[in-house]
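Colleague: output the structure for:
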Amino acid sequence: MRNLVVITAGLSTPSSTRKLADALSAATESTIGARGEGVKTTVFELRELAGELAEAMTNWGAVTPHLDEAKRAISTADGLIAVTPAFQGSFSGLFKMFFDTLDTHALDGLPTLIGATGGSTRHALMLDYAMRPLFNYLHAVVVPTGIYQSTDSFGSEEGAQTARRIERAAAQLADLMVGPSDRVGGLSGIGSNDDSSPRRKTGLDLEEDFVPFEQLLGGHTGD
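Modeller: Just a heads-up that it's a prediction; the model follows:
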């Protein structure tokens, strides 16, 4: 069973951002399912975490159970889908605030698909000059195809092209989460579902920074 986490920063209900996130996750689930694997998808609406995010940013000792749940889910995820509305030509402040609260190693090696929504296609490049640098900085493995969906694309040829891009992006994420069928299990690292494999840091537990005594002494002979 693969774990897929979806982060969506839409503010309205219904939300075009959530709709895009659902389309991306459904396409990914379908692709992985066709390869004989199950998928557990967990969705986090950042607008529901807004209060805790504000507390976390202004008081590092604040109790934030729902935010902590999201951090723990990401730490054991096999894949991540992150979607934001475009604000002022970039990602939203709420979206950035969430990733600012994560441990610097929280996304290490995590296969990630990025997407955004906006009123027009004029801001489509924000995927490459805003979102991709953010996730590269956090050491995530971002798939080549990002998805930008504007409200004026629905029912048009551009909308049909977006649907095809969604399928392509989902296949790229599935490749990283599951791996080619001819790959020997346990050798790829990325996408491994072995429970003994190390988990990414949440920044919540002191034990995450604990180094076993045997490891500290590794290589020392006593001479």
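Colleague: only C-alpha atoms from now on, for both contacts and neighbour counts.
Modeller: Will do.
Colleague: quick one: name whatever helix or strand follows the helix or strand Gly51 falls within.
Modeller: Using DSSP states H and E, Gly51 sits in helix 50-58. Secondary structure here is assigned by DSSP H and E; on that basis, the next helix or strand after helix 50-58 toward the C-terminus is helix 65-75.
Colleague: quick one: the residue most central in space within the chain and Arg168, what's the gap?
Modeller: If you average the C-alpha coordinates of the chain and look for the closest C-alpha using CA atoms, centre = their mean, you land on Leu80, 2.8 Å from that point. Here the criterion is CA to CA, to the nearest Å. By it, Leu80 lies 16 Å from Arg168.
Colleague: same question, Leu113
Modeller: 11 Å.
Colleague: intersection of neighbour lists for those two?
Modeller: Overlap of the contact sets of Leu113 and Arg168 (by CA atoms under 8 Å, 6 or more residues apart in numbering) consists of Thr145.
Colleague: more neighbours: which of these two?
Modeller: For Leu113 and Arg168, the more surrounded residue by other CA atoms under 10 Å is Leu113, and the numbers stand at 30 against 19.
Colleague: contacts only, for Arg168.
Modeller: Shown in contact with Arg168 (CA under 8 Å, 6+ apart): Thr145.
Colleague: any idea how far Ile147 is from it?
Modeller: In this structure, Arg168 lies at 10 Å from Ile147, with CA to CA as the measure.
Colleague: helices of this protein, start to end?
Modeller: In the chain, the helices defined using DSSP state H lie at 16-33, 50-58, 65-75, 93-100, 126, 132-137, 157-178, 213-216.
Colleague: angle of the second one against helix 93-100?
Modeller: Pointing back at helix 50-58 there. 50 degrees (axes from the mean of the first three to the mean of the last three CA atoms, to 10 degrees).
Colleague: give the contact list for Lys71.
Modeller: Contact criterion CA under 8 Å, 6+ apart gives Leu102, Ala106, Thr202 as the residues in contact with Lys71.
Colleague: another one to check against the first:
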Amino acid sequence: MSERTIVTVSAGLGQPSSTRLLADRLSEAAVTELEARGVRVTVEAVELRDIAHEIVNNMLTGFPTGELTGVLEKLTAADGLILVTPLFTTTYSGLFKSFIDIIDKDALTDMPVLLGATGGTPRHSLALEYSMRPLLTYLRADVATTSVFAATDDWAGEGDQVNPLPGRIRRAGRELAEMVAARENAGPADLYDGVPSFDQMLGNV
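Modeller: Reported below is the predicted structural model:
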């Protein structure tokens, strides 16, 4: 049985968080599909609110510290990512964007990525396509065709007849599973690759 790792990143600010809930539902859908294909899956969940200070410090210093170091290692060594953010003023949150900004520009090349977002009203659902998707496409990630937006009212209905959210989650999970299953196992990334040594910075003196 082959093995794959999926990392979920949720940028919700509250606890409990509908953003984390959507990330969990998406990962469950992907895991179900992968296990049906005979793939063993490990899911690593990351909540950005827990490492917000480390993210800011990394932006100021250029180097990850503390728990953030391990998060970045998991992220870049994953076989697939699920990225979910709340929408503020019709776009992704500042915390989410700050996290994306500190990831090495080549770390997500060809990485299977599933996008999700939460918000108060369905009017903002297109933000997934005009802000989040271009951001990950710029980083050359392999973004799943189906993205999932969940408004506050979407959590009220359970059946597909009254609420399309469960069906959309299953479809998105299936797409990510297909991408992850087809991908070669990723190796661990070197966060400091390309960073000059002290000798190099001092001119080997």
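Colleague: tm score of chain vs chain?
Modeller: In this superposition the chains share a TM-score of 0.88, using TM-score structural alignment, normalised by the length of structure 2; 192 aligned residues with a CA RMSD of 1.9 Å.
Colleague: about what we covered before: pick the most buried one from the helices of structure 1.
Modeller: Mean neighbours per residue, mean count of other CA atoms under 10 Å, is largest over the helices of structure 1 for helix 16-33, with a mean of 21.
Colleague: how far is that one from where the chain is centred?
Modeller: How far helix 16-33 of structure 1 lies from its chain's middle: 13 Å, per CA atoms, centre = their mean, to the nearest Å.
Colleague: can you give me the stretch of structure 2 that that helix aligns onto?
Modeller: Aligned using TM-score structural alignment, helix 16-33 of structure 1 spans residues 18-35 in structure 2.
Colleague: what are the contacting residues of that stretch?
Modeller: Outside stretch 18-35 of structure 2, the residues that touch it by CA under 8 Å, 6+ apart are 6, 8-12, 40-41, 43, 47, 82-86, 116-118, 150, 169-170, 172-178, 181.
Colleague: any idea how far stretch 82-89 of structure 2 is from the middle of the chain?
Modeller: The gap between the average C-alpha position of stretch 82-89 of structure 2 and the chain average comes to 10 Å, counting by CA atoms, centre = their mean.
Colleague: can you point out the buried residues in it?
Modeller: Ile82, Leu83, Val84, Thr85, Pro86, Leu87 (16 or more other CA atoms under 10 Å).
Colleague: ok, the residues you listed vs Pro196 of structure 2, which is closest?
Modeller: Checking the buried residues of stretch 82-89 of structure 2 against Pro196 of structure 2 by CA to CA gives Leu83 as the nearest, at 30.9 Å.
Colleague: show me what contacts the closest one?
Modeller: By CA under 8 Å, 6+ apart, the contact list for Leu83 of structure 2 reads Thr8, Val9, Ser10, Ala23, Val113, Leu114, Leu115, Gly116.
Colleague: what's the most distant pair in those residues?
Modeller: Counting by CA to CA, the most remote pair of the contacts of Leu83 of structure 2 is Ser10 and Val113, 13.2 Å apart.
Colleague: what number of residues are in the vicinity of Phe198 of structure 2?
Modeller: With neighbours defined by other CA under 10 Å, the count for Phe198 of structure 2 comes to 10.
Colleague: under the alignment, what does Glu178 of structure 2 map to in structure 1?
Modeller: Using TM-score structural alignment as the criterion, Glu178 of structure 2 maps onto Asp175 of structure 1.
Colleague: ok, that match to Ala54 of structure 1 distance?
Modeller: As for Asp175 of structure 1, its distance to Ala54 of structure 1 is 36 Å (criterion: CA to CA).
Colleague: also Ala116 of structure 1?
Modeller: From Ala116 of structure 1 across to Ala54 of structure 1, the span is 23 Å (CA to CA).
Colleague: same check, this time on Thr13 of structure 1
Modeller: Taking CA to CA as the measure, Thr13 of structure 1 falls 21 Å from Ala54 of structure 1.
Colleague: do Thr202 of structure 1 as well
Modeller: The span separating Thr202 of structure 1 from Ala54 of structure 1 equals 18 Å under the rule CA to CA.
Colleague: swap in Val83 of structure 1?
Modeller: As it turns out, when the distance is counted by CA to CA, Val83 of structure 1 lies 20 Å from Ala54 of structure 1.
Colleague: picking up where we left off before, as CSV, the helices of structure 1 with distance to Leu206 of structure 1 would be great.
Modeller: Supplementary listing: the helices of structure 1 in CSV, determined by distance: least, CA to CA, whole Å:
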stretch, distance to Leu206 of structure 1
helix 16-33, 33
helix 50-58, 18
helix 65-75, 14
helix 93-100, 19
helix 126, 36
helix 132-137, 24
helix 157-178, 28
helix 213-216, 16
